[in-house]
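S.K.: Return a 3D structure for these sequence lines:
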Amino acid sequence: MPDIKVVPLGAGQDVGRSCILISLGGKNVMLDCGMHMGFNDDRRFPDFSYVTGGKGRLTEYIDCVIISHFHLDHCGALPYMSEMVGYDGPIYMTHPTKAIAPILLEDYRKITVDKKGEVNFFTSQMIKDCMKKVVTANLHQTIYVDEELQIKAYYAGHVLGAGMFYIRAGTESVLYTGDYNMTPDRHLGAAWVDKCRPTLLITESTYATTIRDSKRCRERDFLKKVHETIDKGGKVLIPVFALGRAQELCILLESYWDRMNLRVPIYFSTGLTEKATNYYKLFITWTNQKIKSTFVDRNLFDFKHIKPFNRTLIENPGPMVVFATPGMLHSGLSLEIFKKWCTSDKNTIIMPGYCVAGTVGHKILSGMRKIELQPGKVVEIKMQVQYMSFSAHADAKGIMQLTRMCEPEHVLLVHGEAKKMEFLKAKINHELGLECFNPANGETCVISSKPCVPVDMSLKLLKHKTEIVDTATPNPKCSKIIHGALLMKDNKIRLLEQDEALQELGLPKHDLRFTSTVELQNACRSEKLTMTRLYEHLKQLLRSHSVNTTSDGHILIESVLLKVQKDSETAMDVSDDFNTHEDDSPASKSILVSWPYQDEDLGSYLMEVLKNGLPKSVTKLPVH
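M.R.: So this is what the prediction gives:
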């Protein structure tokens, strides 16, 4: 079987621009196609020339593309890849991802092209044309890309519609997690996968070294910080992405405002609240059980304390809480508000999720207090900066939990920082005994595997044809040999009882026998006398076996047959203490030993007995 090859074009020892190429069973699959939020040049998109070599379209090299969820670091390069580089094959994603991804792509395109005037970027029409190539996947539905390649989606939590994908070709399989969360929250459930035992698990490792506090503690600290800031008349900025953590924190603040009877306004980026509500209504089955059970009576996303935000409110005096997009402060409304509010020490910014290197969010979280927010203009950051992890990524404990859950043969880490990956890699190797890889971008990782071929077994064979080999073992049930026929038919392999296999194939029954010749020199003149002497001799030596003579004068030792005939072959001298009789003559005689294949051990043992117990010269010829 061919090895599995993995090449990250993005997210290799890095967070952002997820794009992983895998080759298994002769098939090539692209996992995610994202952009890097930390760059505004060619590094923003994956280098697809690695695949094509600058020649031809990607369609010629890739069998299918799989998108795990709608975040732009996982799908942002999709229109560029399909419409500008050139890909006409299928693109698989879940229904919510197909609905939400084009809206986020269009929003980002407007910011990038309309405001910054960038060229070599995809257009609105390219987004529409790209989405026409999408094939939607339901959870747990096996989709056959072709006769040899199949995929299946599992629930990943993280955001609405996020999926983990199981890919199988031949006997090789890969489980790709995308981003996932092993902890249920206020609106989504925890990721789940069955014991699919993939050859390779490719898992994100964003929080490879982090074990989070309890969810209740994080929520308490978040509410406390917000309340402290508005109490002293400050403003709170919470950068979020449009769907996901935004709804989680909105539900949390909504219930807190009710309990505390607060009147301080909470704002959300214009239009996103309505869109979010519509999507959660449409895809209610992707939410957790509490949302589903209360949805008929009350929509938890119809917020009474949270109002739409517009830019005129930025300069308003007095306390307020604002949710603004995007979540990493790399552009958009959140960055615009940050520029206005960052110079006051009364204000607070709470970063609830991971920020990619190169973004303003990453800079302030790393401790920078003087940042060039505009060309030639350095701003001093006086507002309080708080990081509170509400990110819907699995922490180190969750990654280990998923790995145990699916029982892979090998593990490969992506979407994480190199140093953190090394820590988790050692942990997986030590605690789980699994080989673990963490290739960098552009590095080819080869995973060798021992394919396991499943065989269906006849119930009749299981009941009647098993024999214990070693009863001295602690558990004899685990040490059995099964004699049967391995039948390959209709792309299936089955182990059947011999009679069943012959009947199914329409073949007559026949015996396969092994035959050897033992030649005697200076043996008895009479074949009958020779057989009599052999019978008495073997009866004494083989007391544990059934030794009888047949009606035609042959000796039958269980199912091994001996007979004497006059023809002979060239003999080889073997000394022996057996006394020759007076009627011995120099004439040579042959003893033919024949046994069915099931009794090969007895036949071989008998040959040794004859060799050591016959007169003067014995030759053992090869088995025929």
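S.K.: Every contact and neighbour count from this point should use C-alpha atoms.
M.R.: Fine.
S.K.: The residue lying closest to Lys232 once chain neighbours are set aside and Met328, how far apart?
M.R.: Leaving aside its sequence neighbours, Lys232 sits nearest to Lys346 (C-alpha to C-alpha, 6 or more residues apart in numbering; 7.2 Å). The span separating Lys346 from Met328 equals 22 Å under the rule C-alpha to C-alpha, to the nearest Å.
S.K.: Then Glu204?
M.R.: On the measure of C-alpha to C-alpha, Glu204 and Met328 end up 19 Å apart.
S.K.: circling back to that earlier point, Lys346 and Met328: who's more crowded?
M.R.: The residue with more neighbours, out of Lys346 and Met328, is Met328; 27 against 18, by other C-alpha atoms under 10 Å.
S.K.: first vs last residue of stretch 197-209, how far apart are they?
M.R.: 25 Å.
S.K.: In stretch 243-260, which residues are buried?
M.R.: 243-254, 257 (16 or more other C-alpha atoms under 10 Å).
S.K.: What of stretch 9-27?
M.R.: Buried residues in stretch 9-27 (16+ other C-alpha under 10 Å): 9-25, 27.
S.K.: Centroid-nearest residue for this structure?
M.R.: For the chain, the residue nearest the mean C-alpha position is Leu175 (1.9 Å; C-alpha atoms, centre = their mean).
S.K.: Could you also give me the structure for this next sequence, so I can compare it with the first?
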Amino acid sequence: MKLEFKGACREVGRSAVLIDDRIMMDYGLKPGEVTQYPVNGARPEAVLVSHAHLDHSGAVPNLMDITPDVFMTPLTFDLSSMLARDTLRIAERNREIAAYDSTDLSRFVENTHRIDTGVEFHTHGYNAQFYDAGHIPGAAAIRLEDKSGKSVYYTGDINTIDTRLVSGATDFPDVDALIIESTYFGNDHPPRKEIEKAFIDSLMDTLNVGGNVIVPAFAIGRTQEILMLLDAHGIKAYVDGLGVSAYKIMIKHPDTLRNPTHLRKAFANAIMVYGPKRDKIPLESTVIVTTAGMLSGGPVLYYLKKLYRDPKSKILLTGYQVEGTNGRMALDNRVIENDGVIQQLEIKVEQYDFSAHCGDRELKTIVRDFCDRGTEQVFTMHGEDTEGFAEWVRSETGVNAHAPQLGDHFTI
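M.R.: Got it, this is the predicted structure:
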């Protein structure tokens, strides 16, 4: 079995792994000042998608000229279709050249097979199965096996810790090779309850002095979790952006959610905002949960135009901020680019680790478990220190480990 790494190598974003020039696992993009895509092109016969976040699914419609078979869980299909339509809509509105068009989207819908986790399926000479990844609703890790019996397990983004929204991953198969994400290698997450308390305390301190709180949140996963947290503390919030549409899709798949009843309640108690209604929000002791999670677009920029000079107010970032995004610039330099204008932030900026990824401790536990059960090679990707992770694997387990560079090939 030949592996070629086309993205997410010693970086976060544009995940893509090609198997035997035939099967692609994920095909995403990397956000930033200039959007980046997987390298060296590809002509796969099938594409298996781990989950709907754009860094894993966002470039799949660009492959539709070769009409590959596409496989993903039913909820991932609904969510990735929503994001693909939104991406195309934004490109058309901004008069930009999109990576795909409406015909590609139609082919994407026609060519996608929806497969539940735990169900074995066959594609172009390979046996495959999706495993619950615990990252966001619908997220799956992928096991692939060729005709000779060689097998690989690709984690995509994975989390073994329960969140308010989803339960952590618990089921791992025996395989010859493990391809594992490395986002938080070297960094343990604080206990979730501690993060939640610090977040709520900071938010309440701001509201009590008449400030406003902007919570930029990923549309899929983070928006829903934050609203559940706010609702659990009796805090009413405005919610704006694509996270509302994502909620309406998720709630149709209650079996993917840890507590669908609470999720329904949280959105019922929130105030949903659309377009022109933004002007009517009273910006005094107000909480606004809105996309985008990295301040890279969406309604959050509208609110920041009004509040970026207000030192009483806060931006509470709730997720990873990729280098080159507004979110990373806000953290590092207290500036953002908003509609072509550089804004020096007087509003306070704080970051809270509501990660839906394994931390260092959990990543190492997964690797040890696979290696103890006979895994012979480990590949570390999707992180800023994949080399360090591979070195740890070699020194601690004795198993051969690699941190691929873009375009690298390996055989298992």
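S.K.: Quantify their similarity with the TM-score.
M.R.: Scored against TM-score structural alignment, normalised by the length of structure 2, the superposed chains reach a TM-score of 0.92; 406 aligned residues with a C-alpha RMSD of 2.0 Å.
S.K.: sorry, back to before: ok, and the closest non-adjacent residue to the residue nearest to the centre of structure 1?
M.R.: Tyr166 (4.4 Å).
S.K.: I figured that neighbour hits Tyr176, correct?
M.R.: Yes. Counting by C-alpha atoms under 8 Å, Tyr166 of structure 1 touches Tyr176, with 6.4 Å between them.
S.K.: Neighbour count: those two, which is higher?
M.R.: Tyr176 (26 against 22).
S.K.: so who does the aligned residue in structure 2 for the more buried one touch?
M.R.: By TM-score structural alignment, Tyr176 of structure 1 lines up with Tyr154 in structure 2. By C-alpha atoms under 8 Å, 6 or more residues apart in numbering, Tyr154 of structure 2 lies in contact with 25, 141-143, 178-180.
S.K.: on that earlier part again, using just helix, strand and coil, how would you label the residue nearest to Leu175 of structure 1?
M.R.: strand (DSSP: H, G, I helix; E, B strand; the rest coil).
S.K.: Now check it against structure 2: what is it aligned to?
M.R.: Match for Tyr166 of structure 1 (TM-score structural alignment): Arg143.
S.K.: Let me see the ranges of the strands in the stretch 1-150 of structure 2.
M.R.: Remark: strands assigned in the stretch 1-150 of structure 2 by DSSP state E, counting those that start in this stretch are 2-7, 16-19, 23-25, 46-48, 69-72, 112-114, 120-123, 126-132, 140-145.
S.K.: Please produce TSV containing those strands, extended by distance to Asn400 of structure 2.
M.R.: Converted to TSV, these look like this (distance: least, C-alpha to C-alpha, whole Å):
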stretch	distance to Asn400 of structure 2
strand 2-7	15
strand 16-19	19
strand 23-25	22
strand 46-48	26
strand 69-72	30
strand 112-114	35
strand 120-123	28
strand 126-132	24
strand 140-145	20
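S.K.: about what we covered before: for the match of Tyr166 of structure 1, give me its contacts.
M.R.: Applying C-alpha under 8 Å, 6+ apart, the residues near Arg143 of structure 2 are 128-131, 151-154, 173, 175.
S.K.: ok, of those, which come out buried?
M.R.: By 16+ other C-alpha under 10 Å, those give 128-131, 151-154, 175 as buried.
S.K.: And the strands in the stretch 401-550 of structure 1?
M.R.: 410-414, 435-437, 445-447, 456-457, 466-468, 480-482, 485-489, 492-496, 513-521, 547-549.
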